Structures are given as C-alpha cells and as structure tokens.
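**Q** Predicted coordinates and the sequence they were generated for:
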Amino acid sequence: MPWLPILIAVPAVGALGVSLLPKGSDKLAKQLTLAVSLVVLALTIAMATQFSAGSKERFQFAQTYDWIPAFGVHFGVGVDGIALVLIALSVILVPIVVLASWHDTDASPDGHAEARPKRSTKTYFALILALEAMMIGVFAATDVFLFYVFFEAMLIPMYFMIGSYGGPQRSYAAVKFLLYSLFGGLLMLVAVIATYVFQAVPQGGEKSFLFTELIGRIQDPATQKWLFLGFFIAFAVKAPLVPFHTWLPDAAAQAPAGAAVLLVGVLDKVGTYGMLRFCLELFPDAAKFFTPLVLVLSVVGIVYGAIVAIGQTDMKRLIAYTSISHFGFIALGVFAMTSDGGAGATLYMVNHGFSTGALFLIVGMLIWRRGSQFISDYGGVQKIAPLLAGAFLIAGLSGLALPGLSSFVSEFLVLIGSYTVYPVYAIIATLGVILAAIYILWMYQRTMNGPTAESVKGMADLNIREKWVVAPLLVLIIGLGFYPKPLLDVINPAVKQTLSTVGVSDPAPKVPAAAEQKGAGQ
C-alpha cells in the first residue's frame, strides 16, 4: 500500500476538485474540503496503526521512484517516528481549521470586517487542501531535492491565504513573509546544489539526493560548515529563530485565524524539523562546531520573545511572539544533542501546534464577535461567555507549560536534556517559563476578568460548530499532558537513530562525591 503517495495525492486532487466547482458553490466547497480532510485523517490513522516503533528500518512505508535520473533526483518518501508525528499534527489540524474557517471569508456579523477578501470562498478552501498536500510531502520526503521542492511550494498557498483573506495590512505582511522565505530558500537551493556537487561518491556508486545515501558523503570540514549554514539559515528563517523572526508577528497578525494556525502550528515546524533531520545528520561535524552559536540564539529567542510578548497590545501578535520564545526551546532541545533534548524538541513541535493552534482559533472567535484584535477592547468576557473563557484559559495554561498539560512534558524534557550537557543555557532558558506566566495570565486577566466592557456586552458563547473546533484540541492538550507515552514511544527510537548518525551519546549520570565514597566503603 503506497500510503504516503496516496496521502499527498488525496488533498491535492481534493484542492483541484474544490477549485473547479461552479461559482456560487461556497457551501459545497466547504463541505467537500472538510470531507477530504477527514478522509486524509482516517488514512493517516490507518497508516499509523501499521507503524512499528521497534523496526530496524530507518524509514517505513518507503516509496522511491526515479524522477530526474541524470541528477540522481527521486520521488522518495518515507517516515520515521519524527516525521510520522508531524504528519499526524498536520492532518489533525487541517479539518479543525476548515471547521473554524467556515465564515472566514464572510463579513463580520457586527460590521467590523477587516478587509473584503480578494478571492472567492472556494479558492480559500482549495488553498487549505493544497497546503495540506505540501505539508505531508515536506515531512515525508526522503530525497533532499524533493524536500526542497515542497519546502518552497508551501509558500504559494500561504502567501495567497494571507494576502487575499487577511487583515487591513495583509499585502505588506504577505510580501514580507514571501521575501524572507524566498531569501532563505535561495540559500538552501545553493546548499542543495553544492551538496550534490561536493559529495564523495563511493567506488562504483553514483551521486544522489536520497537522504540515506547522502549521510557521510560530505567529508571536508570546511565544506560541511558552508553547507550547514546554507541549510540552517533557511530553517532559521522558517522556524523562525532570532534574529530571522521579524516576519512572523506581521504575518500571524494579518492572517485569518485558520491560516495563522497552519502557519505557526505546522509550517514553522518545517524549520526545526529540518535542523533535526538535515543539519545534524548531513553535516555532523559542522553541527557540533556551530552548536554554541545556535544555543546562544536559542536562549536569546526564549527570553526576547517572552519579554516582547508581555508588552503587546494585539492578541495575535502576542501569540506570535510567544511562539518565537517556544521555538527557542525547540532549537535548544535539538542542538543539545541528547535523547531527552531531541525527544522533548520533537514532542514540543507537536504540542506547540495544538496549544498555539487553540489560542489562535479562540482569539479568532473573539475577533469575529467583537471585530478587534486589541486587548484593551475586551474585559469581563468570562461573565457572559464562560465556555469561551474556559477554553481560552486551558489553551493559555498549556502555552505557559502548566504541569498536567501537554507543553509541560515537552519543556521539561528539553530543559532536562540540555541541562545535562549545557547547564548554563538551560538555567537561562528557565526564565522563559517565568515570563510565560506573566504574558499569558496578564492577557487572560485583561480580556476575561474584571468589569464587563460595554463593547462585549451581549457577546455570544461558543456555538455548536465552535465547540467541535475547540474540544478536540483541549482533549489532546490534556490527554498528552497526562499520558504522552504513545508519542514518545514512536519518537524516541528515531531520535536515538539520529544521534547515532551524528556520533553523539547521552552523558553518563553523575554520581555525587559523597554517594560515591559511601558506595566504595560498602
């Protein structure tokens, strides 16, 4: 069963089908998009049930077809535990986003429409399905050139989703997003071509872009460093990692809520996934050389993102800056190069998608009712919309990594994994935990507590559709907070395989001197 080609093809064909619907078929376009996304989710679940965490194969469900034989390019797909959980994140979020975006292309009910969409409703939902196909493809690609193609192609639907359906400054935000991403992509293209040119081919072998065949072929230390930088900067822009982050607050603030979820919840994860998959394994010596620099950027991002988030007056920009802080944690876990750090970083990618996705969608519901993104325009919402406020609180507490909610497990593993090898960086990173409590709880206090603002009186609570949007995310946030074992059982073997390829191992446990002397005496 060619699971992965089918998973890529179904939403791609669905996008084409939605786009070909006759004019005025808005409701049918929404229903068809939701149906296709649910089919993709069901297929992914069926595939995941056949995944073996204990398999000795590096990539399962692998399919490889010649694409451009003259240059060793293949349509190669396959998944390990890391790719599988990120594909699962993508296909879970898409139907939720479709349901949440049911009225994103309509005018706001209170007349506070941000800007009239430039394109039709069916185009918006076709773009969601096209983006889903590319998100699955980028995580499933086992050919570096194919990965690059999906990496760049994802920009197109997201650019139109922001630029055609976003807020008043959507054109500026979309162009800024595109230019930053194209700059990073250009550097990556140069590095991809150079990887092909400078690879050392074993006797009787041929040059190739297949990931498994590229491992160990770039042997010159200086070449590794230059190629590492080409890949890393592209991934740092996508992630986004400080100082390549400035496009994200504008893009997230202007994008429709559903598009913002896919942008921050999935697309940005391609950056940290690329660091873990390609930067570490293809250029292990360069990765070790640049680790101190990346760790500095990570902890700066953690603290900087959190501090700037505290001062935001726009809810969507605030959530965007919190994500910059969270991506610092993920990069810290990746470059700590320990099994706990790598597993925590991968789990953080998944949990951040759910918690930040929930925050963006709930804020989108508030904006739909009130017509404003500014915190000062709200107050006392808890009294008139308790379900909405309760969902906001749970999603926010997950964002600050409260024990019992999913992000806590991820953040704890990252800090433990990094502390064993880089204690100073881990200690500095804990400031982000403290600052997170400030920016989340202060935002909640100003919007949900206190006297009810005149502008929100009469605000409706969650309706049936919105409950179906929020409920799955809250269940995942709470469920993975108490029982993350199913995901970690899949992630851990893949992380250990990655570290083995890089040539690093976990440090031996340190025994306190007093305990060591007592043991020797006994």
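**A** Yes, it's here.
**Q** contacts and neighbour counts: CA atoms only from here.
**A** Will do.
**Q** Surely Tyr196 and Phe211 touch.
**A** No - with contact defined as C-alpha atoms under 8 Å, Tyr196 does not count as touching Phe211 (11.3 Å).
**Q** Against that first model, consider the following:
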Amino acid sequence: MSLLLAVPAAVGLWLVTAGRALPVGRARATAAVGAVLALVLAVATALTAPSVDRPWLPELDVRFSFGVDGIAVPLVLLTAVIGVLVVAHAWVDVPEGGTPATFLGCLLLVEAGALATFTARDAVMFFLAFELVLVPMWVLISRYGDRHDPRARTDAGHRFILYTAVGSTLMLVGILALVASAGTSDLRELADGAGAALPPGRQLLVAILLTLGLAVKVPVFPLHTWLPPAHTTAPTAGSVLLAAVLLKMGTYGLVRLPVATVPDGFAAISPALAVAGVVGILWGGLVCLVERDLKRLIAYSSVAHMGFVVLALAAGTETGLQAALFANIAHGVVSALLFVLVGGLKQRWGSADLAVVRPALRETSPRLGFVLVTGLAATLGLPGLAGFWGEVLAVYAAWDPAPDRPRVVFVACAVGAAIGAALAAAYALRVARLVWVGDEPDPEGENPTPDAVGVEAGVLGALAAAVVLLGVLPGPLLAVTAAASAAIGGAP
C-alpha cells in the first residue's frame, strides 16, 4: 500500500524538480516506468487488500491510514490504468508550455493524489490527498493548455482554482465539524455509527457542508461552470485525467463522507440533490444539442452523465449505490475514450468546431470513425456498452427510492432522467451526423485526416475494449462492489 502511493508521487515529484531538464525521450521512459509500476502495485493491492495504519499526528488523533474495499478497488484500478494510458499518450503528444518532464511529472502527481484519496481511511488524510491533486492539475490546465487563446487558458485555470478552493473549504469545515462531534477521524468508525450518533441538527449541518463542498468537484448543477472551460483548454491527457479520475474523487467523497457517516442528514437533503442532478442531466443534454466545440460538448455531456451518479446516490438504496459506483467507472472509461479521440481530431484539424464542414470520418479515418461511433453509442446508453447499466439502474433506483425519501419527487426525477437519456441519443446522433457521416467523401484526398496508428491506436483500442467489456460483462464489477454497497446503502 505504501509503495502504491509512493511510487507515482516520488517519480512525479522528481520529474518536476531535479529531472525537469530531461530530454523528452528520457522523461517519457521515466514516467512510463513509474506508471507501469503503479499499475502493477494497484493490481497487487486489489488482489491482496493490504493496509497501513500508523500514528501520524497523535496530538490530533490523525493517523496515516490507508486501505481498500469493494468501493475503492475499482477506482484504484481505473486510476492506475488511466495513468498508464495518459503517459503512453505522451508518445503521441507532449504539449508546449513547459518542459516535457514537468508535464509528465504533473500527470503522475495527479495520479498519486487520486490513489491516496481513494485509499484514505482517515477523514483528515482524505482531505489532504484530495487537495494534493489541485496544484499539478492547475499546472496542466494553465501552462500546458490550448496555446491558441491565452486569455481563455488563464480564465480556465483561475476558475478551476477558485471553484475547487471554495469547495474544499466547505468540505474541510464539514470534516472538522464531523470529527469534533464524533470524536474520531477514522472513516470506518464514522461509518460504523460514530457519525450517525450525532444530533439531527448537527448531522444536517455536516451533510450540507460536505455535500456542497464535494458537489463542486463532481460537478453538480449549478456548480459545474468551471468544468467546460477547463476541459476545452486542458491538453488531451489533462482532460482525460479530469474526467476519468478527478470527477470520481467528488462522487467517491460523497459515498465515503455524507452518505456513509451522516446518513440521516444526507437523507434530509437528498431530494434537493436529486433535483439538482436531474437538472444537470437535462441542462447538459440541451447544451450539447447546440454546442459547436466538440471538446466542450463532451465536457457538457460529462455534467449530464454525472447527474445520473448523483441521482442514484440520492435514492438512498443499495441498488442506487451500486448504480452510482458502476456509472462512475463507466463514465471514466467512456469519457477517457472520447477525450483521447477528440484531442486527436483537434490536433489534426486545428480546431474542434463542428460548424466546419469536413469529409466523412468513416471514409478518411476508419479506425477513428469506429472509435467515435463506439464512444457515442456508449454515451447514449446503448445496451451492450458501458454506459447502459449505470443509467438504467440509476433511473430504476430513483423510481423506487428508500422509504425515507419522498417518492413523488424521486419518481419525477426518474422521468426527467429518462428524458435526459433521450437527449443524449439526440446529441450523440448529431455528432455522428456531423463528424462520422460528414460531408461528401473526399476521393481526391485534398483534406485527409490521418488515421490512428501506433500508440494512439493502442490507447484508443484499450479504452474501446473496456467500454464493450463493461457493457457485456457488468457482473464482475457489480460483484466487487456488492458487499460494501450493502453495508452502506441500506435496504435494497
């Protein structure tokens, strides 16, 4: 467990400090070794479930405590796999803005912070790990982002810092109130009843603070406005980490903190959270119907898809929790696939403007065209692909919520979410018409779009295979999360 956290952190820190002057080849090789070792350690951690628990700040009863369970294991593996893929993508594209070593080091530092977040068993350690990601992600957005519009890049970096800092402040106040009231910062003890023993008023206050703070990272409507600029500006690897890993830290935090530790307080605010999630689903879908920038469109689709995760969590049942956990992983894989693809298209075309008429992608670049159709089909929730199970289970959970939830509100939310799924089909088909079908074929080859080859094809192929595998075989992931979901989620 200690090595899992130390390897990407140490390699990443060395690359951005002592090794920042490395030539690009050696920087890539060093980062690749760190990412592969982290993946091997993540697999070993998933198989053996090790843990570490040592005093760190005895005066404050804060412990260096890390471990995994059925909720953490899928996210640890997802983070490690995405870490390898974004480092591999550096063989395709290392953006300008700084040294290659600094870019690759920041990727590993983001991975290290996410791994620590998903394995932390102490509430204070969770907060520290959560914050570790902030600086390297800001560097990726503000220094290595799109060079065409410096003002937009600066604005996106400032929004990311401002929103995340405000959300983190609310979360910290909530954690301190929870720990001070319960007398422990151990997440296991808090989930076993120490948090639920708080008076109802204190539970409600803690739930509001924690949920608002974490909702910024998810993001939940209307706290989502930092995400589209960040995605539009960030380099491809940064967008992949942001969508596939960082957003999952917010939903994971919701599960570990308000859902598990102050269940009565969370139940009181769950109707408002469910409504916000559904508004995000509908708002994101409507924006995607008219958005011209393809990368920004994928960002708004993330807002919509994370709305399904929030809705499922708010339902308060074991089914809802499993739906949220499955949709979390599915969105990570699908969004990573689409951002790698769109980043490649933007690099080839010079922009991602859907208003520009281009030759049919299916004709000029059949591999990229196939991956695009696969990603869009998963986005609209086509059965047999990863996006289907999380969304259908989320709607089912909202239709039959926990007994302490207002059924009328949640049934209305289930209907709204179903309408949002129809909007997803509409905007996915719009993108397919504009990009995959495109204009007339280009027999003269005047406007070629080079197809994916080599490392890029390998990265896209791995993600596309994961999208299909999760759709065809959802059972293993649901089985991994079943026991932990039963312990937290309450009645099925």
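**A** In hand now; what should we look at? Bear in mind the structure is a predicted one, so any value in this text is a computation, not a measurement.
**Q** Report the contact partners of the counterpart of Ala32 of structure 2 in structure 1.
**A** In structure 1, the residue equivalent to Ala32 of structure 2 is Leu34, according to TM-score structural alignment. Leu34 of structure 1 sits next to Pro95, Val98, Leu99 when contact means C-alpha atoms under 8 Å, 6 or more residues apart in numbering.
**Q** ok, now with 6 Å
**A** By C-alpha atoms under 6 Å, 6 or more residues apart in numbering, the contact set of Leu34 of structure 1 is Pro95.
**Q** try Val261 of structure 1
**A** Each residue near Val261 of structure 1 by C-alpha under 6 Å, 6+ apart is listed here: Gly357.
**Q** Can you tell me the element the aligned partner of it in structure 2 falls in?
**A** By TM-score structural alignment, Val261 of structure 1 lines up with Val240 in structure 2. Using DSSP states H and E, Val240 of structure 2 maps to helix 236-241.
**Q** which SS class is the match of Ala32 of structure 2?
**A** Using DSSP: H, G, I helix; E, B strand; the rest coil, the secondary structure recorded for Leu34 of structure 1 is helix.
**Q** From Phe125 of structure 1, how far off is it?
**A** As judged by C-alpha to C-alpha, to the nearest Å, Leu34 of structure 1 and Phe125 of structure 1 stand 9 Å apart.
**Q** part of a strand, is Trp67 of structure 1?
**A** Yes - counting by three-state DSSP, Trp67 of structure 1 falls inside a strand.
**Q** wait, doesn't it sit right on His74?
**A** Yes - counting by C-alpha atoms under 6 Å, His74 is a contact partner of Trp67 of structure 1 at 4.7 Å.
**Q** Looking at these two, which one has more neighbours?
**A** Just comparing Trp67 of structure 1 and His74: by other C-alpha atoms under 10 Å the higher neighbour count belongs to His74, 22 against 13.
**Q** And the more buried one, how close does it get to Pro168 of structure 1?
**A** Counting by C-alpha to C-alpha, the gap from His74 of structure 1 to Pro168 of structure 1 is 42 Å.
**Q** same check, this time on Leu93 of structure 1
**A** Counting by C-alpha to C-alpha, the gap from Leu93 of structure 1 to Pro168 of structure 1 is 26 Å.
**Q** Kindly report the same for Asp250 of structure 1.
**A** According to C-alpha to C-alpha, Asp250 of structure 1 stands 11 Å off from Pro168 of structure 1.
**Q** between these two, which one's more packed in?
**A** Asp250 (19 against 15).
**Q** Number of residues surrounding Val245 of structure 2?
**A** By other C-alpha under 10 Å, 28 other residues sit near Val245 of structure 2.
**Q** OK, contacts around it?
**A** Taking C-alpha under 6 Å, 6+ apart as the test, Val245 of structure 2 contacts no residue whatsoever.
**Q** Good, wrapping up.
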